[in-house]
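Colleague: predicted model follows, preceded by the sequence.
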Amino acid sequence: MASDKVSEEYGSLVFTDADMRQRLPKPTYKELRRVIDEGKDINLNIANEVAHAMKEWALEKGATHFTHWFQPLTGITSEKHDSFINPNGDGTVLMAFSGKELVQGEPDASSFPSGGLRATFEARGYTVWDPMSPVFIKDEVLCIPTAFISYTGEALDKKTPLLRSEAAVEREAKRVLALFGKQPKRVFTTCGPEQEYFLIQEDDYKARPDLILTGRTLFGCEPAKGQELEEHYFGAIRPSVNAFMKEVDDELWKLGIPARTKHNEVAPCQHELAPIFEQGSVAIDNNLLTMEKLKLMATHYGLACLEHEKPFEYVNGSGKHDNWSLSADSENLLEPGDNPEDNLQFLVFLACLVAAVDEHADLLRAAVASAGNDHRLGANEAPPAIVSIFLGDALTPVVDALIKKEHAESHGRERVDLGVPALPNILRDNTDRNRTSPFAFTGNKFEFRMCGSQQNLSDCNVALNAAVAEQCERFCDYIAAHEDLDFMAAAMRFVRHTFRDHQRILFDGNGYSEDWEKEAEKRGLLNNKTTPDALPCLVEQKNIEFFEKFNVLSEAESRARYVAAAEQYSKLLNIEANTMVTMARNLYTPAISQYSGDLASSVATKAEIGVASKTEKDLVATLTQGLEDIRVAADELEEKNVAARSAEDVQKQDDAYRDDVVPAMAKLRAAVDGMEKICAKDYWPVPSYNDMLFYV
């Protein structure tokens, strides 16, 4: 898209507020705005008028179908397309779209994960229009963002609990702001998901069954070169990748997605895309669209986009940083101002957030738990599995002083003299970055860095939003219980006591260090290193009651989400184990056997004339032993996998995969990778790490 067309085409595939204002009667537009801005119910007459306007707009854009676009518990998006055609009976058709079709759909709910909420034969489910997220056109289909619920009303998706949690935090934050004399029209979360991903040659991708079936390489010996030179980070972008990135930008901008930053990441072939912040649930919708477009656009350039958390060993994996804040109309509630020690409102919300993260660190850890993310967390490339908060140089002294009842002074923003007259002085930010911190303050927001690259951010934002809502309620209750105190004095006491009571969660040091792990244990912080360790908290009674209290999840919905997540973990590892056994037997064993056989024939021929070397004979013996090691390891993995699948409940199944199958997978990988190191390249049946990570 040429630069002069960006403003013209930006949002051209979105039914924007400007489109609504232009196409709807003024009373209808005003009523729809009340639905969007104030959460009012929409009546059928208004829905019919809106549906007609949407249809006319979509037809002008070339759309022929519509779909309710939703987020089942798979974590990705789903859609069922229906055409606008309505036969007249005389061989002609009328293009029609009703308010009822806009507001409610009925996809088959039987085959989506439900965690036991629905039986397979109970197929009815409903999609319900989310008017707060804009309607858009994708592939000539009018896409209507929706929630997805069961016939009996339980949430079967990621979006419904997210919207409930946003309603909860808005309600409680408004109560806090009312005590400061403010009555904002809206309080809403903002989110800016930074998406990391890998790009490799599509031909290499197609030659690797493990990448196709699991999204990551299950085998592969260490490449001669990794990321140790760090030249890929922010380096010049390959022309083919740059062309891909340009098309992605063009497509995202047409969809109204404010893609802003793109660059090479640390690992070879790794890249990042970051948008400008948006309202929380809209940002998550747009991130899911972005992930879809990345995969699709890559194929236009002979590339494959890998969004798995750990597609390659020996180099960094990919995360998705959830930049979270809270706004009241146009005011960022996490903006410290020039003197944070004097900004009581900021300190109240900061204290609420610190307490929220400390009290519900288990839920935040569970929200990012997955088989893929287990490869990253705590692996010296991502934050540790221990949840902690980094406040930085500006806020840490303020908080420490408040706890000690001393005068608080922040560093503020300082000018940095670069020592070169031609270069302008710069303003130093009020805090440095801490890339080892799971939850870091970065100036006027917090960056939750534990999320996996292929995960839906709804889960972690549900936990975070509800936890902050709980602490806002606690503040209001505290003020009500201390009516004898001046409001300012009571609020400051709340802030001081909250920081004191939750000081254990604050840590500004190196989260990768062994010393921190020991210190965290002394502080009583959780260290749930794997998904089977992290998920059970979802069904602890205190957490069930917590979500129920704020109308985010019912007990049945909480239990269902635990079961669905636990099943996904075991199912993914089952697929990985099956893939490894198949590749070992059908790809690697024949290749190694052929190489060793050809080498043995050469040795025998040379022996006849007395020139066979000991090196060649030893290599044949090593290859032969390697084949046996692979056979034994593959048989063991298959046996362990069968046993894990037969476990009687989901937790025991997950535990068996973690304790028995994962080590067996590592053993088989080591056996195969050992052979790759000595097998002739022409015989090796799949592209190596050297091939995939360093293509031209």
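Modeller: Done, it's in. Keep in mind that what you see is a predicted model, and the values were worked out from it rather than measured.

Colleague: please make it C-alpha for all contacts and neighbour counts, starting now.
Modeller: Will do.

Colleague: in the helix ranked longest in the chain, which residues are buried?
Modeller: Criterion DSSP state H: the longest helix present in the chain is helix 614-645. The neighbour-count check on helix 614-645 (16 or more other Cα atoms under 10 Å) flags 619-620, 622-624, 626-627, 629-631, 633-638, 640-641, 644-645 as buried.

Colleague: is the closest residue to residue 445 other than its chain neighbours in a helix, a strand, or coil?
Modeller: Leaving out its chain neighbours, the residue that sits closest to residue 445 by Cα to Cα, 6 or more residues apart in numbering is residue 325, at 4.9 Å. Assigned by DSSP: H, G, I helix; E, B strand; the rest coil, the conformation of residue 325 is strand.

Colleague: how far away is residue 325 from residue 259?
Modeller: In this view, residue 325 and residue 259 are 19 Å apart by Cα to Cα, to the nearest Å.

Colleague: mind listing residues that contact stretch 646-657?
Modeller: Stretch 646-657 has contacts (Cα atoms under 8 Å, 6 or more residues apart in numbering) with 532, 536, 563, 566-567, 569-570, 573, 641, 644-645.

Colleague: of those residues, buried ones?
Modeller: Taking 16+ other Cα under 10 Å as the criterion, what is buried in the contacts of stretch 646-657 is 532, 536, 563, 566-567, 569-570, 573, 641, 644-645.

Colleague: most widely separated two among the residues you listed?
Modeller: Spanning the widest gap among those are 536 and 641, at 21.9 Å by Cα to Cα.

Colleague: please compare the first structure with the one that follows:
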Amino acid sequence: MAKSIPDLFGSKVFNEKCMKEGLASDTYKELQKTIQEGKPLNPKIANAVAHAMKEWAIAQGATHYTHWFQPMTGVTAEKHDSFIEPVDGGKVIMSFSGKELIKGEPDASSFPNGGLRATFEARGYTAWDPTSYAFIKDDVLCIPTAFCSYTGHALDKKTPLLRSMEAINTQALRILKLFGNTDVTSIKTTVGPEQEYFLVDKDYYATRKDLIYTGRTLFGAPCPKGQEMEDHYFGTIKSRVQSFMNDLNEELWKLGVAAKTEHNEVAPAQHELAPVFSTTNIATDHNQLTMELIQRIAKKHGMVALLHEKPFEGINGSGKHNNWSISTNTGKNLLEPGDTPYENAQFLLFLSAIIKAVDEHQDLLRLSVASAGNDHRLGANEAPPAIISVFLGDELNAVLEAIINDKPYDGTEHKLMKIGACVLPKLPMDTTDRNRTSPFAFTGNKFEFRMPGSSSSISGCNFVLNTVVANALREFADMLEKADDFESSLHSLIKQTLKDHQRIIFNGNGYDDAWIEKAKKRGLLNLRTTPDALPYFIHEENIRLFETEKVLDREEMESRYEITMEEYTKVINIEALTMINMAKKEILPAVSRYSKELSDTCLSKCQLDAQMDVTYEKEMLTQINALLKEAYQACSELEEKTNALHTIQDFEKAAFFVRDTILPCMDALRKPCDVLETMTDDKVWPFPTYGKLLFGIL
């Protein structure tokens, strides 16, 4: 590494240092207001900013720029335009205007829109998000942007996130004002997303159609060793993997991504990367870059990164733990309990709002992480169940119980918990053990939302989380602003809120089957699959919620519902077609050839000596032929049902059809094929087994 890490960090980012160097003092101050306070950019300074940005980018070797955005495809999108501008004499100059910086017009015709516009209405607009720094990737200046239609409807994942951040900023400021806090001018949610992924050898990957087309193995018998020895977790990182991680860190640091932690995860070939917290929209941009670079750099090291939630059957899948908190522009974390009655009461009010929001909007939080891939992972003794609950830890839970029941808290201090009149017991950062089975756990000064899948954008869960908490804070502010006695009303509000929403608090083992029945008695939702969860998005009360907070309107919600339901269907349809292809063209022919080898061996033995024992060959042939027949019939059934799927026009009916009909048929095909793998000569089996995939990186 030629440069020191501090010099390397952010070297490909048009950050504050670059702005100070390239902009006039008054222009820089005006831009900082936009970045720090979310104020609109003054068009008068846009040209100056664009010029400085262009000069910096060209000095870095960039020849093109792009408005880098996040459509509803789940990946990023970019259209590159060069800086060249023709002039007289057949020459060119390098030009970049404020108008080009602020607004772009990519063709939007082929991006998912959920019925927001007709196919022939292709116009879409990208709008610069000045709160997220521009950066250079592959010698292209990338300008983070939002993406919307000609009518102003959001066509991307960033727009609702930015709107939700404004919603929670507005309502949280109202709350702080009630506490007499006048020095805070903006409030932002912050996120630190942990990213899990698998690494497999590139040569093995290239021979498996299922990994190429779907990102997960659709066939595969367990190998003799899995993760049961628990020796991979935090184990010594293999040299090849460490070399990849070193290169990954360097590229991420150049882009200003504060990659902090790296380690082996539970499953063989599984790893994790975690960054330092940053503002939510920036964290979202950085996570998209992280996923892209993980995949790109792995290939340079002869490996392929798998970001699917469940690449291997019977092996832990991959999630993306979304560590979420709320911070002020003065550096205060609003989820820190603090040491004074003022801070304690403020903390408890925000905590109560979050508990209320999670309880009342379990459906929205669940659907925010719903996907075909995540359905394989949630509740599978490796990830939180599909049931939403909040973990607080024994000590904090005891404090809340004391408030609810107006009883003294018998912990580190024995006193009556009267809001505004006493100091909470000192709550250490690690006052309780970390509950890895909880979907939404308080971990000292933040909440860890453990349900998002490894391949998904964190924008979805965060714009929902921001919105529902903003709505709870709105209700609190409406009530307290009218109160004659603030302290008394505050105490009553916190006490009643905690009492009303106790059912969502669960400090036990979320993997325990008994919790499912217990949660049902509490009235908690158990939305096990994506089609179970997604319809809640267009329930009237949820549409009203998002419209109230100005995050999404009815048309945008209906479009997102259609897009996500169709995506679910498309993903499983591709998987089904891939299974049919692999079974018909690879597995069945290979096993048939192997059965011929057994048959020829049996006949040769009998011809040599009629008394020679051929029990092995005969029994193997009998079993293999029975399984071959079962697999062929299951393949034919899956093909028939897949053809039937293609005749269903209604996107809702199609989604439920793949869940209730296609998936069981896929399971029926996989079962005999996986058994056949265990009975077939490795030299004959048409693609690498789990043993090679999981333990093939030396």
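Modeller: Received the coordinates, thanks. None of these values were measured; they are calculated from a predicted model.

Colleague: my read is that residue 581 of the first structure contacts residue 638, right?
Modeller: Yes - with contacts counted by Cα atoms under 8 Å, residue 581 of the first structure reaches residue 638, the gap being 6.9 Å.

Colleague: what is the burial count for the residue nearest to residue 445 of the first structure?
Modeller: For residue 325 of the first structure, the count of nearby residues is 22 (other Cα atoms under 10 Å).

Colleague: now do the contacts for it.
Modeller: If a contact means Cα under 8 Å, 6+ apart, then residue 325 of the first structure has 189-191, 332-334, 444-446 as its contacts.

Colleague: residue 563 of the second structure: neighbour count?
Modeller: For residue 563 of the second structure, the neighbour count with other Cα under 10 Å is 18.

Colleague: what does it correspond to in the first structure?
Modeller: Aligned by TM-score structural alignment, residue 563 of the second structure pairs with residue 564 of the first structure.

Colleague: still on that earlier bit, may I see the contacts of stretch 646-657 of the first structure organised as JSON lines, with secondary structure and distance to residue 68 of the first structure added?
Modeller: Formatted as JSON lines, those follow (DSSP: H, G, I helix; E, B strand; the rest coil; distance: Cα to Cα, whole Å):
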{"residue": "532", "secondary structure": "helix", "distance to residue 68 of the first structure": "34"}
{"residue": "536", "secondary structure": "helix", "distance to residue 68 of the first structure": "33"}
{"residue": "563", "secondary structure": "helix", "distance to residue 68 of the first structure": "26"}
{"residue": "566", "secondary structure": "helix", "distance to residue 68 of the first structure": "27"}
{"residue": "567", "secondary structure": "helix", "distance to residue 68 of the first structure": "26"}
{"residue": "569", "secondary structure": "helix", "distance to residue 68 of the first structure": "28"}
{"residue": "570", "secondary structure": "helix", "distance to residue 68 of the first structure": "30"}
{"residue": "573", "secondary structure": "helix", "distance to residue 68 of the first structure": "31"}
{"residue": "641", "secondary structure": "helix", "distance to residue 68 of the first structure": "38"}
{"residue": "644", "secondary structure": "helix", "distance to residue 68 of the first structure": "37"}
{"residue": "645", "secondary structure": "helix", "distance to residue 68 of the first structure": "35"}
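
Colleague: list just the nearest of those residues to residue 400 of the first structure.
Modeller: Set against residue 400 of the first structure, the nearest of these by Cα to Cα is residue 536 (34.4 Å).

Colleague: ok, the closest residue to that closest one other than its chain neighbours to residue 166 of the first structure distance?
Modeller: The shortest distance from residue 536 of the first structure to any non-neighbouring residue, by Cα to Cα, 6+ apart, is to residue 562 (7.1 Å). Distance of residue 562 of the first structure to residue 166 of the first structure, computed by Cα to Cα: 21 Å.

Colleague: got the contact list for residue 310 of the second structure?
Modeller: Here residue 310 of the second structure is in contact with 216, 316-318, 373-374, 376-377 (Cα under 8 Å, 6+ apart).

Colleague: let me have the residues you listed in JSON lines, adding secondary structure and neighbour count as columns.
Modeller: Shown next, in JSON lines, are the contacts of residue 310 of the second structure (DSSP: H, G, I helix; E, B strand; the rest coil; neighbours: other Cα atoms under 10 Å):
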{"residue": "216", "secondary structure": "coil", "neighbour count": "21"}
{"residue": "316", "secondary structure": "coil", "neighbour count": "22"}
{"residue": "317", "secondary structure": "coil", "neighbour count": "28"}
{"residue": "318", "secondary structure": "coil", "neighbour count": "31"}
{"residue": "373", "secondary structure": "helix", "neighbour count": "26"}
{"residue": "374", "secondary structure": "helix", "neighbour count": "26"}
{"residue": "376", "secondary structure": "coil", "neighbour count": "16"}
{"residue": "377", "secondary structure": "coil", "neighbour count": "25"}
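
Colleague: which of those show up in the first structure as well?
Modeller: Retained in the first structure by both residues aligned by TM-score structural alignment, their matches' Cα atoms under 8 Å are the following of the contacts of residue 310 of the second structure: 216, 316-318, 373-374, 376-377.

Colleague: confirm residue 580 of the first structure sits in a helix?
Modeller: Yes - when three-state DSSP is applied, residue 580 of the first structure is found to be in a helix.

Colleague: now it: closest residue in space that isn't a chain neighbour?
Modeller: residue 218 (6.7 Å).

Colleague: just say helix, strand or coil for the one you found.
Modeller: When classified by three-state DSSP, residue 218 of the first structure comes out as coil.

Colleague: next up, the contacts around the spatially closest residue to residue 236 of the first structure that is not a sequence neighbour.
Modeller: Nearest non-adjacent residue to residue 236 of the first structure, counting by Cα to Cα, 6+ apart: residue 264, 7.7 Å away. For residue 264 of the first structure, the contact set (Cα under 8 Å, 6+ apart) comprises 232-237, 270-272.

Colleague: repeat that for 10 Å
Modeller: Contact analysis of residue 264 of the first structure by Cα atoms under 10 Å, 6 or more residues apart in numbering lists 196-198, 231-238, 241, 270-273.

Colleague: which one of those is nearest to residue 129 of the first structure?
Modeller: Ranked by distance to residue 129 of the first structure (Cα to Cα), those are led by residue 273 at 28.5 Å.

Colleague: count the neighbours of the residue nearest to that closest one when sequence neighbours are not counted for me.
Modeller: What sits nearest to residue 273 of the first structure in space, not counting adjacent residues and going by Cα to Cα, 6+ apart, is residue 262, at 4.6 Å. Using other Cα under 10 Å, residue 262 of the first structure is surrounded by 20 other residues.

Colleague: am I right that residue 262 of the first structure sits in a strand?
Modeller: Yes - under three-state DSSP, residue 262 of the first structure falls within a strand.
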